[in-house]
Every structure is written in C-alpha cells, then in structure tokens.
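A.B. asks: pasting the structure only:
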C-alpha cells in the first residue's frame, strides 16, 4: 500500500479503528496524524500507536496528502467552512469521507474540491471485521481509488458501488445492519431466559450460535444462503417449524421494508446536512 501522509480530522472510534488497522498492516506511524478539539483522545492515540496529533485542523491539512473527514455529520459543514475561511490549503488533497448522510456534491460545495471519495464503514471495523462501501465520481484517478480501498481493507472487506445511491443501499445492508442482528439476538436471548436459562446462559447460546452461523457462511462462499438454511432444516423437524412461523409472519417482507426505510432515511439526511 502507498504510504501517503494521512490525516484524520476527528479522533472518534472509527478513526481509531482505521488507524489501528493501518498500523497493524505496516503503515508507518510517522505518516499518520489525527486531530481533535480536546486532547484526551489524541493523547491515547499517540500513546497507543505513536502517530502525530494536533488540535489544529489547519496544521493537519497543511501536512497531509490525504485527509479522512471523520467528524460527526452535523459538525462537517462547520468544520469544512472553517478550513475554507482559514485558507487551509485543501487544493490537491485527496478527501475521504466516512460520514453518513453527506453527499459528494455537498462535500464539493463545502470544500471547493472535486477529489473526493465517499465511504461507508460499519462498526465491526472496530474489530477488523468491517464492511465498507465506496463511491467515487468517474474522474477520480485509479491510484486514489486503490489507496482508499486498501486503507479500508485494513479493517475488513470493501465493495465499490457504481452510483451514489448505492451508498444508501450499503447503509441499509451493512452500515445499519449490525443493529438488525443485535435486535434479533436480543429477542432470542429474551425468549431463552423466559424458558429458564440465566441471562449469561442465554447470551452464550445466542452469541456462539450467531458466531458459528456467520463462520459457516464465510467458509462456504459457493453455497447459497438458502442452501445453507436448507442443510439445517430437516423436513418436519424443529427447525422447519420455526422457519414456517417466521415466514408466515412475513419475516422477508418485514426485512425488506426495514432496509428500504433505512435507505430512505439516508436520502433524507442528505438534504438536511
């Protein structure tokens, strides 16, 4: 991977996970900087990874060749406007956004730049098991695309989308999706407790089963999800009866509606930020 001078504007959990993944993959610490208004997170990052830190965004912009825009979406406009007012020198920099709800056209408006890649990582990136969607306009050079993809691959897997609407679909299918699984697991664990298991026992049953199921999917890339389900669903058995109830209650339609709602909300946020 190319080792450009890389600055993270914002030092939250996602920045930390990306920095950790990059360092583990061999990215030099002295080629990374992070900024944050308060010193606490910066001190921890410097202690853990040996990177440069600053409370001054303009200093980071002047130093870096590539910038990860990692502040909260509602703070993005103010931060970028401030950089513009201070003539921070964004010209020629690769800008990589990890903020939900802010379109490339809006980022172009706020920065006066067009060298922008929009990404959507999810929270399992904190464990190196993330799924990140990426989008770039046609004029973005392949070297920039490769650099951004390799950066995100330091914390998981990646998928390019052909148009920006695809990022909203990534949000629905991956960005928001860990919470879907947590909700399902929560419901299963609650029922297990109702059946007499302790809270710890119920969590163990559900947690290990979810982990095992995910590993089975990953270990069998050539087997469809429907076939994997069929392999554990004996005709007339207990699993078949549970599946029948799920389908009779409209599980597939419910999931489809929920994912569509997530994508719709992502579009709404783009008009508000």
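C.D. replies: Noted; the coordinates are in hand. Because the structure is a prediction, the values reported are computed rather than measured. Residues are numbered from 1 along each chain as shown.
A.B. asks: Could you use CA atoms for every contact and neighbour count after this?
C.D. replies: Noted.
A.B. asks: Now do stretch 247-254: everything it contacts.
C.D. replies: By Cα atoms under 8 Å, 6 or more residues apart in numbering, no surrounding residue is in contact with stretch 247-254.
A.B. asks: meant to ask about stretch 103-115, not that
C.D. replies: 77, 80-81, 84, 90-95, 116-118, 140, 164, 270.
A.B. asks: and those, which are buried?
C.D. replies: 77, 80, 84, 90, 93, 94, 95, 116, 117, 118, 270 (16 or more other Cα atoms under 10 Å).
A.B. asks: The third one belongs to a helix?
C.D. replies: Yes: going by DSSP: H, G, I helix; E, B strand; the rest coil, the assignment for residue 84 places it inside a helix.
A.B. asks: And for it, nearest residue in space, chain neighbours not counted?
C.D. replies: Sequence neighbours aside, residue 111 is the residue nearest to residue 84 in space, at 6.8 Å (criterion: Cα to Cα, 6 or more residues apart in numbering).
A.B. asks: quick one: the residue nearest the centre of the chain from residue 154, how far?
C.D. replies: By Cα atoms, centre = their mean, the chain has its centre lying nearest to residue 121, at 1.5 Å. Using Cα to Cα, to the nearest Å, residue 121 is found at 12 Å from residue 154.
A.B. asks: do residue 174 as well
C.D. replies: 17 Å.
A.B. asks: dump the residue contacts of residue 266.
C.D. replies: Contacts of residue 266 (Cα under 8 Å, 6+ apart): 100, 101, 168, 171.
A.B. asks: any chance you could map the strands in the stretch 1-150 of the chain?
C.D. replies: 6-9, 32-35, 52-54, 66-69, 94-97, 116-120, 130-136 (DSSP state E, counting those that start in this stretch).
A.B. asks: Kindly reformat those as TSV containing distance to residue 144.
C.D. replies: Compiled in TSV, those are given as follows (distance: least, Cα to Cα, whole Å):
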stretch	distance to residue 144
strand 6-9	13
strand 32-35	17
strand 52-54	23
strand 66-69	9
strand 94-97	7
strand 116-120	8
strand 130-136	10
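A.B. asks: also this one, for the comparison:
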C-alpha cells in the first residue's frame, strides 16, 4: 500500500515517524523543504528511505498513478497556494487517490472543490500518535468504499485508538476534547509541578512523583471496571487529605472551568472552520 503524506509539519511528521518502520507501506513524503526536513529527521540507512518530493507536481511526474492514500497534513493557510498549484497544472488528477485530511476545520465541501474528487475522508488525530498512543476521530462519507475505509482505518489503528463518527459536525467536538486534550493534561501536570517549592521537594523529586502518579492513575482509569467516580471515592477518605484537596478544587469551580474550556475550544473550532471555509471557497470560485 502506498501512503503519501503531504506536509511535514508536526502532525505530518508524527504520522510518518510511526509508519516509517513498517515494511508493508510504500511511503512518500511531500514538502517544499523536503531536503532539510529529511536531514533533520536523521533516519537510519538500515531502513529503506521513503520517496521524497518537494511538491505535488514533482510527485505526480515521478510516480505512476497507482491507488494511493494521500494524507493531507498541511496548515489551513497553505490550502489556497495548494489550490493554485493544482489549478495551473493540467497533469494533477486525484482520481486514483483516497485523500485523508487531518487539516482542522476544513470541511469536505471545501476540500472537494480544491481536489475535484469526492474520495475524501476527514480525520482528527492528536499528538500522541507519535508514540502509537493517539486518539483519532474519523468521518467517512457514504461514497467511500468498504475497502478504502478499511485501508484508512488500518493506518490510524496503528497510531492508537479510533472513533468513527456519523456526522462531520462531531469533529468539532473531537477537536475540542481529544485534539486539544493532551494540552489540558499537560497544563494540570504543570500546575502540580509548580508546587515543588511550597512542598519542599526538589524538581527531580516532584517530576518523578507527578509522572508516576499520572501513569498509575491513567492505568487504573483504563483498566478498572468501576466508573471513574468510584475510583475517586476509593481514594477519598472522610475527613482526610484528599477530601480537603477536592473540596478546594470545587471551591474554585474546577469542573465548571474544564467544561467551559472544552466548550470554548469547540466554539473556536466552529468559528475558525467557518472563516477558513468561506475564504477558501470564495477563492476557489475565482
């Protein structure tokens, strides 16, 4: 199976890095700065290097048009230049491609106008795909064949867990929860790490304590049959230290803050998507 990744930014590289060691894929990487990027990746010569290209035209001129999964991993503001590149080239056809867009907020209708094909799937992965522990939301329109659906699922299941949604609009919720989610956890860990001075702990000591507590709590959450409120209650003794700590979080409306943060992220996703889609569709009609 050939998998081509257009755009070697953070997410493009994350997907590429995890697929690179697998022999069943023929990988291609497409980016204007491809030479610099490949050098910076510093890959071992023991593994067959991917096919490297600076742009789509260079890519299509040098490869036969076999069935290909093209992962679109460019930034949203790169879509207009990409559309111009496609428009001026008569040789660029995506008839034999299944395009998987990981570009946040850009709708199927906009992508179809750019690429002139309906074989487009939307995916919303998060950064833990780098270590094979990602969470990816996927929306497959009805025209996607079962074979192509299975091929795309196979890729993202190698990168972690997947969730198929029945509405494209749900991708805004996935963006707000799991797409941005790692940053929420990192922010909480940062808050715990910042208590080292007040607790009389060294940076090394508190780093170990926070890391292993996060690992242990997450493992219990993932493996336990009990609901999470029972796990919390099992740690919380009446009149004890955990109880006073949780009461303090409640005093500062911790849960309400989390809810509002996620809702604001969803709203921002909708608004950014609307602005970008309008701008791109307006320009694709010119």
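C.D. replies: Sure thing, it's come through. A quick note: this is a predicted structure, and the numbers were derived from the prediction, not measured.
A.B. asks: Quantify their similarity with the TM-score.
C.D. replies: Here the TM-score for the pair of chains, by TM-score structural alignment, normalised by the length of the first structure, is 0.91; 267 aligned residues with a Cα RMSD of 1.9 Å.
A.B. asks: Translate the residue nearest to the centre of the first structure into the numbering of the second structure.
C.D. replies: Taking TM-score structural alignment, residue 121 of the first structure has residue 125 as its aligned residue in the second structure.
A.B. asks: can you give me the helices for the first structure?
C.D. replies: Per DSSP state H, the first structure carries helices over the ranges 13-24, 39-49, 57-63, 73-85, 104-111, 142-153, 165-170, 177-194, 199-219, 225-231, 238-248, 251-272.
A.B. asks: For the fifth one, what is the distance to the chain centroid?
C.D. replies: Think helix 104-111 of the first structure. 20 Å (Cα atoms, centre = their mean, to the nearest Å).
A.B. asks: Can you tell me what the residue nearest to residue 84 of the first structure aligns to in the second structure?
C.D. replies: Checking TM-score structural alignment: residue 111 of the first structure goes with residue 115.
A.B. asks: Could you do residue 188 of the first structure as well?
C.D. replies: Checking TM-score structural alignment: residue 188 of the first structure goes with residue 192.
A.B. asks: Next, the contact list for that match, please.
C.D. replies: Taking Cα under 8 Å, 6+ apart as the test, what residue 192 of the second structure contacts is residue 210.
A.B. asks: any idea how far residue 13 of the first structure is from whatever residue of the first structure lines up with residue 182 of the second structure?
C.D. replies: Using TM-score structural alignment, the equivalent of residue 182 of the second structure in the first structure is residue 178. Going from residue 178 of the first structure to residue 13 of the first structure by Cα to Cα gives 16 Å.
A.B. asks: same question, residue 259 of the first structure
C.D. replies: From residue 259 of the first structure to residue 13 of the first structure the distance is 25 Å (Cα to Cα).
A.B. asks: now residue 104 of the first structure
C.D. replies: In terms of Cα to Cα, residue 104 of the first structure sits 23 Å off from residue 13 of the first structure.
A.B. asks: And for residue 117 of the first structure?
C.D. replies: Counting by Cα to Cα, the gap from residue 117 of the first structure to residue 13 of the first structure is 20 Å.
A.B. asks: Hmm, residue 172 of the second structure is touching residue 272, no?
C.D. replies: No: Residue 172 of the second structure lies out of contact with residue 272 (Cα atoms under 8 Å); the separation is 10.4 Å.
A.B. asks: Comparing these two, which residue is more hemmed in?
C.D. replies: Taking other Cα atoms under 10 Å, residue 172 of the second structure and residue 272 do not tie; residue 172 has more neighbours (21 against 16).
A.B. asks: Trace the more buried one over to the first structure, please.
C.D. replies: Checking TM-score structural alignment: residue 172 of the second structure goes with residue 168.
A.B. asks: Quickly note the distance from residue 212 of the first structure to residue 258 of the first structure.
C.D. replies: For residue 212 of the first structure relative to residue 258 of the first structure (Cα to Cα), the value is 25 Å.
A.B. asks: ugh, typo on my part, it should be residue 23 of the first structure
C.D. replies: 37 Å.
A.B. asks: So those two - more neighbours on which side?
C.D. replies: Counted by other Cα under 10 Å, residue 23 of the first structure and residue 258 do not tie: residue 23 has more neighbours, with 17 against 14.
A.B. asks: rewinding a little: what sits against the match of residue 182 of the second structure?
C.D. replies: Here residue 178 of the first structure is in contact with 122, 123, 124 (Cα under 8 Å, 6+ apart).
A.B. asks: likewise residue 56 of the second structure?
C.D. replies: 30, 92.
A.B. asks: Tell me the counterpart of it in the first structure.
C.D. replies: So, by TM-score structural alignment, residue 56 of the second structure is matched to residue 57.
A.B. asks: Burial check on the alignment partner in the second structure of residue 248 of the first structure, number of neighbours?
C.D. replies: Matched by TM-score structural alignment, residue 248 of the first structure corresponds to residue 251 in the second structure. A count of nearby residues for residue 251 of the second structure, using other Cα under 10 Å, gives 9.
A.B. asks: What of residue 38 of the first structure?
C.D. replies: Residue 38 of the first structure is flanked by 11 other residues according to other Cα under 10 Å.
A.B. asks: go on, residue 111 of the second structure?
C.D. replies: Residue 111 of the second structure: 24 neighbours (other Cα under 10 Å).
A.B. asks: From residue 168 of the second structure, how far out is it?
C.D. replies: Taken as Cα to Cα, the span from residue 111 of the second structure to residue 168 of the second structure is 13 Å.
A.B. asks: picking up where we left off before, any chance of TSV for the helices of the first structure, columns distance to residue 3 of the first structure?
C.D. replies: As requested, the helices of the first structure are exported to TSV (distance: least, Cα to Cα, whole Å):
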stretch	distance to residue 3 of the first structure
helix 13-24	10
helix 39-49	16
helix 57-63	14
helix 73-85	24
helix 104-111	24
helix 142-153	9
helix 165-170	26
helix 177-194	31
helix 199-219	30
helix 225-231	38
helix 238-248	49
helix 251-272	32
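A.B. asks: Can you check which of those helices gets nearest to residue 33 of the first structure?
C.D. replies: Of all the helices of the first structure, helix 57-63 sits nearest to residue 33 of the first structure, with 6.9 Å by Cα to Cα.
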